[in-house]
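>>> got a predicted model here, sequence first, then my questions.
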Amino acid sequence: MSTAPVDLVIIGAGFAGIYTTLHAQRRGLTTVGIDAASDVGGTWYWNRYPGARCDVESLDYSYSFDDDLQREWRWSERYATQPEILRYLEHVADRYDVRQHYRFGERMLSADWSETTHTWTVRTDAGSVVESRWLVMATGSLSAPILPDLPGRDTFRGEVYQTAAWPIEHPDLRGKRIALIGTGSSGIQALPHLAAAGSEVVVYQRTANYSVPAFNRNIDDDEWLAALADYPERRRASWNSLAGSPWTSHPVPFHEASPDEREAVFEEFWTRGGVLFAKAFQGLTGDAEINAAATEFFERQLATLVDDPHTLADLTPHDHPLGTKRICTDSGYYQTFNQEHVHLVNLQREPITAVSERGITTSSTFREHDVIVYATGFDAMTGALTEADIRGRDGRLLRDEWKGGPTTLLGIGIPGFPNLLSLNGPGSPSVLSNMALCSEQQGDFALRLIDHCAQTGFTSAEARWDAALEWTEHGRELASRSFFGSTRSWYTGANVEGKARGFLPYIGGFRPYIERCDDVAGAGYAGFVLSEH
């Protein structure tokens, strides 16, 4: 089924896709949006697992482009749950009539660039064929879930669920023996809810992660009214920050603070909750002494939450510096292990050897389960771009081009792939920032580039190889100055077998990145080759 050519095809209907679609329409551009889901939401459509919650405060994790929108939507909690965030995105889609531009329930299979016409031809699994001048990949940083390659994995005859593709109708897990594999953010959030339902829960942990309580709360009317009054300043601070939120590190450097002041600062940032703990002092993820002090504080807090000393030891991270894997945000995760029916299996000591019809066998024992829940993460940053057959100039396949690691200009332009614009891709701040504001910034840059080409008569824009190599190397060099670059994590692709290692997001900060993008645009999109067919 072919349709009339359009100005741009947008893949994805999450924060970035919705924003880009509605602002493209405001510019008079014709668009077709494509998403495999049945409705808008992106990651918040798929990740419906019990306990799913954002680790950025609701007041910040929302669009800033329309003051009426941010005042009319009333957030109920400090950290919104998945259902509330999904309702918000549905509300935005309703308010701006976004759905009319989307084809839901279709997955992009391939995209091919024509050097003759300077257009992309996009094909989906529903048989749709769309020709477009521009291809905008708003596919998200964490949208290609992975499963572990366990012997016998598919022989299990009980119920199997994946946190990243949770059923719309929540399964009834009451009284069942549940295996939870994975203790990243999704597993940490899900465990207390699984424990409340199951008769027994066994957690299979490969790597202990740092998690800080969310200290979540409902937003009462007084707090909401105060937030509305402060919204302009809050947004100004967020747009000028390093991570897209208004919170900054303690103003007194760690090495100038007294021991009592350091303790007070760590306590303050601990009670702020979650990822904010890593912002306590500047340099926490690059200075060994600061990191050691933060780690020691964390371990003291953890010891108050877990009763059994052996479980405490297994839950204490030892393989990476604090903050170099995104600190998780939990609501009662560690305390759940104090319940008699919840057990922890340390896979470093007792690896899984097989999954069978009735359960899981490790190197030391067999455990019978009724349910297996996989909370095993994503092929982050690149997976959603490489799973489709995207062919650029001279038939180059993006999957092959990135076998040695991605090369991008600003995370948006890809050499050899004209008119393909990747939003929140590798080389952009993305997962190290507030994705709501980052999605606005990314969509704006893409549309400004499209406008510039239309106004100047150019029909294609392609990142120059030298400019992209320079940007990619710049990002790697910045990462090497911190502990991030040497830590095995999904930031570096270490969670995917065979994936090239390298720090994927841009670590230089949200505001500095915006300024770099503005410089590129102000110089007539320096680093891009603009041409006409």
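Perfect, I can see it now. Here the structure is a predicted model, which means the values were calculated and not measured.
>>> hey, let's count contacts and neighbours off CA atoms from now on
Noted.
>>> any idea how far residue 335 lies from residue 45?
From residue 335 across to residue 45, the span is 29 Å (C-alpha to C-alpha, to the nearest Å).
>>> of those two, who's got more company?
residue 45 (23 against 14; other C-alpha atoms under 10 Å).
>>> assign the more buried one to helix, strand or coil.
helix (DSSP: H, G, I helix; E, B strand; the rest coil).
>>> next: residue 477.
On the basis of three-state DSSP, residue 477 is classed as helix.
>>> that one: neighbour count?
14.
>>> equivalent analysis for residue 72, please.
Residue 72 has 8 nearby residues by other C-alpha under 10 Å.
>>> now do the end-to-end distance for stretch 247-258.
22 Å.
>>> with stretch 381-396 instead?
20 Å.
>>> ranges for the strands of the stretch 351-500 of the chain?
352-355, 359-362, 366-368, 371-374, 389-391, 420-422, 460-463 (DSSP state E, counting those that start in this stretch).
>>> which of those sits closest to residue 175?
Closest to residue 175 of these, according to C-alpha to C-alpha: strand 371-374, at 10.7 Å.
>>> could the strands of the stretch 351-500 of the chain go into TSV alongside mean neighbour count and distance to residue 260?
Below are these laid out as TSV (neighbours: other C-alpha atoms under 10 Å; distance: least, C-alpha to C-alpha, whole Å):
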stretch	mean neighbour count	distance to residue 260
strand 352-355	18	45
strand 359-362	19	46
strand 366-368	15	48
strand 371-374	22	43
strand 389-391	22	56
strand 420-422	28	46
strand 460-463	25	51
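>>> for comparison:
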Amino acid sequence: MTVSSQQTTDYDALIVGAGFAGMYMLKRLRDDLGLRVRVVERGEGVGGTWYWNRYPGARCDVESLFYSYSFSSELQQEWDWTERYPTQPEILRYANHVADRFNLRPDIAFSTSVNSARYDERQDRWIVETDDGAISTAQYLITAVGCLSASRVPDFEGIDTFQGATYHTGEWPHAGVDFTGRRVAVIGTGSSAIQSIPEIAAQAAQLTVFQRTPNFSVPAVNRRLDPAEIEQTKADYDQLRQEARLSPSGVLFAPPIGRVGDLSTEVRTGEMKQRWENGGAGFMSAFLDTGVDIEANEVVAEYVRDRIREIVERPEVAELLIPRDHPIGTKRICVDTDYYATYNRDNVKLVSVRETPIERITEQGVVVAGETYEVDDIVFATGFDAMTGALTAIDIHGVDGIILRDKWAAGPRTYLGIATAGFPNLFMITAPGSPSVLSNMIVSIEQHVDWITGHIAYALQNGVTRTDVDPTAEDAWVDHVNTAAHQTLYPTAASWYMGANIPGKPRIFMPYIGGVGAYRNLCDQIAEDGYRGFLLGAGAAPKTGGPSADRNTVTAES
């Protein structure tokens, strides 16, 4: 398909999404490479995840001093965070500050969604159609759509008959919601529910929580930041940022003290107690073998179960809240403020729908085991079609008309979580096959953006108009990602990491578990090798001689 220039607007690069990934990608390509760039954003403003997720209690589970850009020394010195774990409004203010400081808005088309993108093999360009009917072309198409942006509500019978208001935590009204005096149902007990339930309970006359699967959560121990702490961190930022980039998760947790089996009960209990009281996900990094040995994992899990029993006053409620069906950490660990204590309130009721699922939703409320729980409002904290949903929702056509959602029908296939064979000049920021959701997303975003910028600069310098993935390199990477995952306990859980929350979605562990630092080093080496595993030119042989060479074989040792 070829479209004449009179019908289109031509760019060097078109970016989908104006969250933290899209904004930084725009800055790098526009300001550093001098390209003509356009960002398409379905929201009315920047911020991505933090534009949409405005539910009560929404916070990041990475500490604010490190959930921030590192690319600009001036930016990180001038911005002051107020709390250990930043709230959604504060993160959104930061995103808007970045957009204004670097004059990004003029190159962003807001309130616009991409309907389709088709690769024109004759021109080596992408033809992109948006929901306003506009057509653009670009040599490079870059997706920055986010890993948790395709919200999902289960297809409950009768959902359209409910006479009250319904909300999804991932698409919260920007004006907010006042639940004062209301009878509220929250369906789901994942991260957004664990954050919002204490806030809603403090307002509502009655809160009924419908729980299918209890999740492990650790206390945040949030606090106001001390000015001296901020000043010291800013003074040490260069060193701290570099340590984070080379760390396993992009977050500077206290290192593990050893293997569970090598430590006395007293030592390991003392370490867990200290980390629990300090708060945050660093609790999960106490020991070396929590994620790979089920007996070690059970020691940590039982410690948390005991804390739940201590906090929740009614034993029967505590037992319902205690997870037993998955090893701790194999679902993303939640970080909360007073979540378990909320169930001690007289106006909060917990209904387990594990053995007796929700039958239907009626005009008045939610029906479980023949009983109708009458409510005024329903909050769906039912999660997302994670990692792939926002990508496959777009009609993306590669060479020979292949459609991305069809290629990924049996599970996502990428090379490095950055590109996928058969879709030339398409780059994906923090896609499946990269550390992404197992990491501090800002660290992973910056690494991907910098790497993609380097790849495009290399192409420009060497007259390359088309860059595609060699299928053999993709196969090797997919095998490596799967092998690495199955060396851990992660695939044993029915998690959104595995796509288990979406009926019919293939059960594939989607992120790369090899670690942020190791992954960065591998990506850097691939770039230094002339972008090993990529086909550069117009269907030419790989720059380094083909993936059959020893240097092009991805192994677990890589």
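Here it is on my side, so go on. None of the values given here were measured: they were computed from a predicted structure.
>>> now what about the TM-score between them?
For this chain pair, the superposition-based TM-score is 0.98 by TM-score structural alignment, normalised by the length of the first structure; 533 aligned residues with a C-alpha RMSD of 1.1 Å.
>>> coming back round to it: and the strands of the stretch 351-500 of the first structure as CSV, adding distance to residue 118 of the first structure?
Formatted as CSV, the strands of the stretch 351-500 of the first structure follow (distance: least, C-alpha to C-alpha, whole Å):
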stretch, distance to residue 118 of the first structure
strand 352-355, 50
strand 359-362, 53
strand 366-368, 57
strand 371-374, 43
strand 389-391, 13
strand 420-422, 11
strand 460-463, 6
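>>> out of those, the one nearest residue 230 of the first structure is which?
Comparing the strands of the stretch 351-500 of the first structure under C-alpha to C-alpha, the one sitting nearest is strand 420-422, at 33.1 Å.
>>> in the second structure, what residues pair with the closest one?
The aligned range for strand 420-422 of the first structure in the second structure is 426-428, by TM-score structural alignment.
>>> before we move on, what about stretch 372-390 of the first structure?
By TM-score structural alignment, stretch 372-390 of the first structure lines up with residues 378-396 in the second structure.
>>> again, but for stretch 232-242 of the first structure
With TM-score structural alignment as the criterion, stretch 232-242 of the first structure aligns to 238-248.
>>> what segments of the stretch 201-350 of the first structure are helices?
221-239, 259-272, 288-303, 309-315, 333-336 (DSSP state H, counting those that start in this stretch).
>>> and what of the stretch 51-200 of the second structure?
Under DSSP H, counting those that start in this stretch, the stretch 51-200 of the second structure gives helices at 73-78, 88-101, 191-203.
>>> quick check: buried residues in the second one?
Using 16 or more other C-alpha atoms under 10 Å as the test for burial, helix 88-101 of the second structure gives 88, 90-92, 94-96, 98-99.
>>> quick check, nearest of those to residue 217 of the second structure?
residue 88 (19.4 Å).
>>> can I assume the closest one is in contact with residue 50?
Yes: with contact defined as C-alpha atoms under 8 Å, residue 88 of the second structure reaches residue 50; the gap is 5.9 Å.
>>> can you give me the neighbour number for the counterpart of residue 207 of the second structure in the first structure?
Matched to the first structure by TM-score structural alignment, residue 207 of the second structure sits across from residue 201. Neighbour count for residue 201 of the first structure, taken as other C-alpha under 10 Å: 27.
>>> that older thread, do you know which of the helices of the stretch 201-350 of the first structure lies nearest residue 197 of the first structure?
helix 333-336 (12.3 Å).
>>> after superposition, how close is that closest one to the second structure?
Compared with the second structure after fitting, helix 333-336 of the first structure has a mean deviation of 0.6 Å; criterion: mean C-alpha distance after the TM-score superposition for the first structure.
>>> still on that earlier bit, could you dump the helices of the stretch 51-200 of the second structure into CSV with distance to residue 123 of the second structure added?
Listed next are those as CSV, based on distance: least, C-alpha to C-alpha, whole Å:
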stretch, distance to residue 123 of the second structure
helix 73-78, 39
helix 88-101, 33
helix 191-203, 45
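>>> so which of those helices comes closest to residue 371 of the second structure?
helix 191-203 (22.0 Å).
>>> quick one: average offset of the closest one versus the first structure, please.
Helix 191-203 of the second structure sits 0.5 Å off on average (mean C-alpha distance after the TM-score superposition for the first structure).
>>> ok so, going back, residue 218 of the second structure is nearest to which of the helices of the stretch 51-200 of the second structure?
Of the helices of the stretch 51-200 of the second structure, the one closest to residue 218 of the second structure (C-alpha to C-alpha) turns out to be helix 191-203, at 10.5 Å.
>>> tell me what the closest one is packed against?
Helices and strands touching helix 191-203 of the second structure, by 3 or more C-alpha pairs under 8 Å, 6 or more residues apart in numbering; DSSP states H and E, are strand 334-336, helix 339-342.
>>> which bit of the first structure covers the first one?
Counterpart in the first structure of strand 334-336 of the second structure, with TM-score structural alignment as the criterion, is residues 328-330.
>>> contacts for the matching stretch, please.
Residues from elsewhere that reach stretch 328-330 of the first structure (C-alpha atoms under 8 Å, 6 or more residues apart in numbering): 55, 184-185, 188-189, 209-214, 273-275.
>>> not counting sequence-adjacent ones, nearest residue to residue 509 of the first structure?
Nearest residue to residue 509 of the first structure, sequence neighbours excluded (C-alpha to C-alpha, 6 or more residues apart in numbering): residue 242, at 4.3 Å.
>>> now swap in residue 188 of the first structure and tell me
residue 333 (5.9 Å).
>>> so what's the residue count around the one you found?
21.
>>> ok, it - contacts?
Residue 333 of the first structure touches 188-189, 191-192, counting by C-alpha under 8 Å, 6+ apart.
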